[in-house]
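Trainee: pasting the sequence and the predicted model now:
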Amino acid sequence: MRDSAIQTSRRERIDLWINYLIVALGFTLPISIAVNNLLLALILLLWLAAGGFKERWERIKNNRAAIAILLFFAFHFIALTYSSDPKTGFLKIIGREQLLLFMPIILSVIRPEFIRRALSAFLYAMFISEILSYAMYFDLVHIPWHDYAKEPYPTPFVSHLSYSPMVAFAVILLIHRLVYGDEARNVKAIYFLFMITMSFNIFITGGRAGQIGFIVALVFYLIYQYRNQTRKMLFFLFAAISAIVLTFFFNNSFNHRMMQAYHDLQSFQHHRNTSVGLRLNFAINSWELIKEKPLFGYGTGSFAKEYKQINHKLTPNARATSQPHNFYVLTLVQFGTVGLTLLLYIFYSLFKIASETDDSYRGVRYTFLVLFLTIMFSDSYLLGHYTTLFFVFVTALLFGGRVERS
């Protein structure tokens, strides 16, 4: 009996350390791959050292989204057996998507009182990133680690593709805290200031997917939160849409990126080697692959090899690619409709959890899912380090139960 009590006490202390590491992970998430990986390694080692796997499994098993993620990841190994390029599948696809496994791990150990701390740590990191972003934009600082040749946009730590979705979600979190938070007025004033400046920051940092995702997510959040207050909903929608329209006309970067996309679409038939043209070409050619093997696809890691062949056959003058910049298309080519069903089941499970969790964060949960479902049309956001870990971090925190105490 005494030994059991000692073991429980030891596990609780280790779990406490893990929770502090999760908070630290929230802060480093949008800043450093190396530090992220170090923290994840420490979390995993402590999680294994703590024991209590029966209790942890019970918590994982009772979360349908965690099980859905495990099923989706397990299918990667099944699809490896019939892949035309298993080496790439193992090293580049499974090697990257193993981050998904940290969702059930974090979910199984996170304590309710640490969820808000971890989300706050993420917001603090985004505050720092935003300040540095503006400093870069106005040419006030030179970031020594930033590759200005490859990444011309003012994103201090990550690429513009990863940065804008994280800023978009940070804005939604700030709106939530302004409306539902119990902070003092001076703290809410700071939140309001950063909400405004972050909203503009999205449109100077180049990521079109994140920009469109932000617009969709913001409109969705306002409609959902004020669905029973029509006048408020219309007022906030008018204010938000007006601000976005003004930004389009007066922000050269945003205007240029949107107009460039429009012209790319217009000239698609004659000029496919443009940013939008290539994405359309990837999807069209990939559809020919999907029709050949619609059920199970070509296997994990097979996309680059299979696409190179179909691209050479159909559009030899257009550039080939290792991934189609659309996670749904990538999933269909690798895993067929079975794989796409498993992917969509993850989001279905997350939506179900959100609908069954009764606290003020329900709208934030829905909006996060809408944001991800939107941006995945434009790139493989569950394949890159930052955005996959971002997805894992938020789903583990917000979809494991109530954030607020009853």
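Mentor: Good, I have the coordinates. Numbers count the residues shown, from 1 in each chain.

Trainee: please make it C-alpha for all contacts and neighbour counts, starting now.
Mentor: Will do.

Trainee: quick one: the strands in the stretch 151-300 of the chain?
Mentor: With DSSP state E, counting those that start in this stretch, there are no strands along the stretch 151-300 of the chain.

Trainee: ok, longest helix in the chain?
Mentor: For the chain, the helix with the greatest residue count under DSSP state H is helix 327-356.

Trainee: following that one, which helix or strand shows up next?
Mentor: The helix or strand immediately downstream of helix 327-356 is helix 362-375, counting by DSSP states H and E.

Trainee: and for that next one, what are the contacting residues?
Mentor: Outside of helix 362-375, the residues within contact range by C-alpha atoms under 8 Å, 6 or more residues apart in numbering are 165, 169, 172-173, 176, 209-210, 212-214, 216-218, 220-221, 224-225, 347, 350-351, 354-355, 381, 398-399.

Trainee: just the buried members of those residues?
Mentor: Neighbour counting with 16 or more other C-alpha atoms under 10 Å marks 165, 169, 172-173, 176, 209-210, 212-214, 216-218, 220-221, 224-225, 347, 350-351, 354, 381, 398-399 as buried within the contacts of helix 362-375.

Trainee: Ala50 and Ala396, how far apart?
Mentor: 19 Å (C-alpha to C-alpha, to the nearest Å).

Trainee: out of these two, which sits in the busier spot?
Mentor: The neighbour comparison of Ala50 against Ala396 (other C-alpha atoms under 10 Å) goes to Ala396, with 23 against 18.

Trainee: so which residues make contact with the strand or helix carrying the more buried one?
Mentor: Under the criterion of DSSP H and E, Ala396 resides in helix 385-398. Applying C-alpha under 8 Å, 6+ apart, the external contacts of helix 385-398 come out as 26, 29-30, 33, 96-97, 99-100, 102-104, 106-107, 110, 115, 158, 162, 166, 350, 361, 365, 381-382.

Trainee: so of those residues, which ones are in helices?
Mentor: Among the contacts of helix 385-398, the members falling in helices are 26, 33, 96-97, 102-104, 106-107, 115, 162, 166, 350, 365 (criterion: DSSP H).

Trainee: here's the one I want to compare it with:
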Amino acid sequence: MMFKNYSEKALNASRALAILAVTAAPISTAVASVASVLLILVWLGSGRAITTLSMSWQHPLGKIIVVFYGWLLIGAFYADTEWPAKLATLSSWQKLAFTFLLLGLFQSGLWKKRFLYVFVGVMSLAALISLGYWLADVPFIAKRGGPGILMSNHSAQSMAFIAAFLGGLMLLKDNPPKSLHLLLWLGLVLLIFNVFFISTARSAYIAMPVAVTFALVSIYGRRKLPHIVAACSLGFALVIGASGTIHKRFDQAVTEAGQASTDTSSPETPVGARVVFYKTALELVKENPVFGFGTSGFKSAYLAHLEQDHPSWAETSDPHNQYLFVWVENGLIGLLIFLAYIVIGMRAGLAAPPYGLAAASFLLAIAVSSLFNSHFKTFVEGNLLAFFLAILVSKASDRPGPA
């Protein structure tokens, strides 16, 4: 009995640390890292590590994670790179390990709800503080971006607020107490305003409408699809039309794309650089389409290709497109497994309403934003997705979870 009580307390502490880690991820990488390490230590000391891992393995998402990481390991052996580089790339995918671990920890619907209330509450408060700095036209921390950017960077802030917005939608669907109903609506307004009027993350301007539309269709059903698409299209069109920030960022993108040329040695703009990266990555895919260059092989293959055919083109270790990165390193086989992970994750979310719907929608948001970034691998967005997804799609137990 004493061991059982200790074990439950240790698992509850692990869950609390997981909530701290995911909530802190977009704000402080140091706090998130410490919380993640403590999570692992407390979980290992619970005496239930094998049991929870067994639960994780039983989940379809857990199985596809093992398959994908197994292919990454195989790719490391045929990559023409040194082992430090291989280990560094494998480490960048460690978020998948946290997803696997947490699938067996958050069986309780109560803990899922606790997580969402904490996460949505903290992000809504952050959005309120951000609004104050934006109105005052004062940077929170100069190196993090312009006025109103509180998080690690503007992209991290936008994706965190999108996740919180989706979580807030599901909390509202779950009939919250009247005392919280108005606060949740206020939080949603602050979050969506921040994404479109304060933050300068262009990928979020595309990802959020897609994710919110998907979430609403998931809630109200496909029969409402035409009405939801029409309402969302009109609503987001009005928001985008009213946002000077969006106009400025997309005008800048059009200008940068027009100026981009593969003849320049170092494109000076983000969009210009991406044009070069995409073209070069696609050429690499043609060289080794099925198996790729192996885990950690992107940078060396990219540099070798430039030296041989395009010595004036820009260098990079990442094409800023998650799918191209996986295809170049792990081939078509790796890309198909990776896409299967996304599909299975979304299906798992749709099968676990109401909170799983938020996870499925956020996974879609990350999938869309990863057309322009490598958000599955970056620390902030990658960890945010890994924890958010696992907590909300883990199979709920039939019995009440521990308090």
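Mentor: Here it is on my side, so go on. Note that the structure is a prediction, hence the values are computed from the model and not measured.

Trainee: where in structure 2 does the helix holding Ala396 of structure 1 fall?
Mentor: Under TM-score structural alignment, the match for helix 385-398 of structure 1 in structure 2 covers residues 379-392.

Trainee: what's the mean deviation for the matching stretch versus structure 1?
Mentor: For stretch 379-392 of structure 2, the mean deviation from structure 1 after alignment is 1.1 Å (mean C-alpha distance after the TM-score superposition for structure 1).

Trainee: quick one: that stretch to chain centroid distance?
Mentor: On the basis of C-alpha atoms, centre = their mean, to the nearest Å, stretch 379-392 of structure 2 is displaced by 6 Å from the centre of the chain it belongs to.

Trainee: any chance of the ones in helices among the contacts of helix 385-398 of structure 1 in CSV, plus distance to Thr247 of structure 1?
Mentor: Output for those, formatted as CSV (distance: C-alpha to C-alpha, whole Å):
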residue, distance to Thr247 of structure 1
Gly26, 30
Ile33, 32
Arg96, 36
Glu97, 36
Phe102, 38
Met103, 36
Pro104, 40
Ile106, 39
Leu107, 39
Ile115, 34
Ser162, 21
Met166, 20
Leu350, 33
Arg365, 27
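
Trainee: let me know the closest of these to Met376 of structure 1.
Mentor: When those are compared for distance to Met376 of structure 1 (C-alpha to C-alpha), Ser162 wins out at 11.8 Å.

Trainee: which ones are touching Trp47 of structure 1?
Mentor: Trp47 of structure 1 sits next to Ile14, Asp15, Ile18, Ile105 when contact means C-alpha under 8 Å, 6+ apart.

Trainee: preserved in structure 2, out of these?
Mentor: Retained contacts for the contacts of Trp47 of structure 1 in structure 2, judged by both residues aligned by TM-score structural alignment, their matches' C-alpha atoms under 8 Å, are Ile14, Asp15, Ile18.

Trainee: which among the residues you listed gets closest to Phe73 of structure 1?
Mentor: For the kept ones among the contacts of Trp47 of structure 1, the residue nearest Phe73 of structure 1 by C-alpha to C-alpha is Ile18; the value is 23.7 Å.

Trainee: element containing that closest one?
Mentor: Assigned by DSSP H and E, Ile18 of structure 1 belongs to helix 2-28.

Trainee: my guess is Ile192 of structure 2 meets Phe165, correct?
Mentor: Yes - counting by C-alpha atoms under 8 Å, Ile192 of structure 2 touches Phe165, with 7.2 Å between them.

Trainee: that older thread, and the kept ones among the contacts of Trp47 of structure 1 as JSON lines, adding distance to Ala261 of structure 1 and neighbour count?
Mentor: Putting these into JSON lines (distance: C-alpha to C-alpha, whole Å; neighbours: other C-alpha atoms under 10 Å) gives the following:
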{"residue": "Ile14", "distance to Ala261 of structure 1": "51", "neighbour count": "19"}
{"residue": "Asp15", "distance to Ala261 of structure 1": "48", "neighbour count": "20"}
{"residue": "Ile18", "distance to Ala261 of structure 1": "44", "neighbour count": "25"}
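
Trainee: include distance to Ser302 of structure 1 when you put these into JSON lines, please.
Mentor: Listed next are the kept ones among the contacts of Trp47 of structure 1 as JSON lines, based on distance: C-alpha to C-alpha, whole Å:
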{"residue": "Ile14", "distance to Ser302 of structure 1": "41"}
{"residue": "Asp15", "distance to Ser302 of structure 1": "39"}
{"residue": "Ile18", "distance to Ser302 of structure 1": "37"}
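
Trainee: for the stretch 101-250 of structure 2, just list every one of the helices.
Mentor: Counting by DSSP state H, counting those that start in this stretch, one finds helices in the stretch 101-250 of structure 2 at the ranges 109-136, 154-173, 178-193, 202-220, 225-242, 244-259.

Trainee: highest average neighbour count across these?
Mentor: Mean neighbour count, computed with mean count of other C-alpha atoms under 10 Å, is highest for helix 154-173 among the helices of the stretch 101-250 of structure 2, reaching a mean of 25.

Trainee: what's the separation between the aligned partner of Val326 of structure 2 in structure 1 and Leu342 of structure 1?
Mentor: Mapped onto structure 1 by TM-score structural alignment, Val326 of structure 2 lines up with Thr331. To Leu342 of structure 1, Thr331 of structure 1 is 10 Å away according to C-alpha to C-alpha.

Trainee: more neighbours: these two, which one.
Mentor: When Thr331 of structure 1 and Leu342 are compared for neighbours, Thr331 comes out ahead with 26 against 20, by other C-alpha under 10 Å.

Trainee: please pull up the equivalent of Ala127 of structure 2 in structure 1.
Mentor: For Ala127 of structure 2, the aligned position in structure 1 is Glu130, judged by TM-score structural alignment.

Trainee: verify the contact between its match and Ser199 for me.
Mentor: No - the pair Glu130 of structure 1 / Ser199 is not scored as a contact, 10.3 Å apart, by C-alpha under 8 Å.

Trainee: before we move on, the earlier item: name the nearest of the kept ones among the contacts of Trp47 of structure 1 relative to Val187 of structure 1.
Mentor: Ranked by distance to Val187 of structure 1 (C-alpha to C-alpha), those are led by Ile18 at 28.4 Å.

Trainee: residues contacting the closest one?
Mentor: With contacts defined as C-alpha under 8 Å, 6+ apart, the neighbours of Ile18 of structure 1 are Ile43, Leu46, Trp47, Val109.

Trainee: give me that answer again for 7 Å
Mentor: By C-alpha atoms under 7 Å, 6 or more residues apart in numbering, the contact set of Ile18 of structure 1 is Ile43, Leu46.
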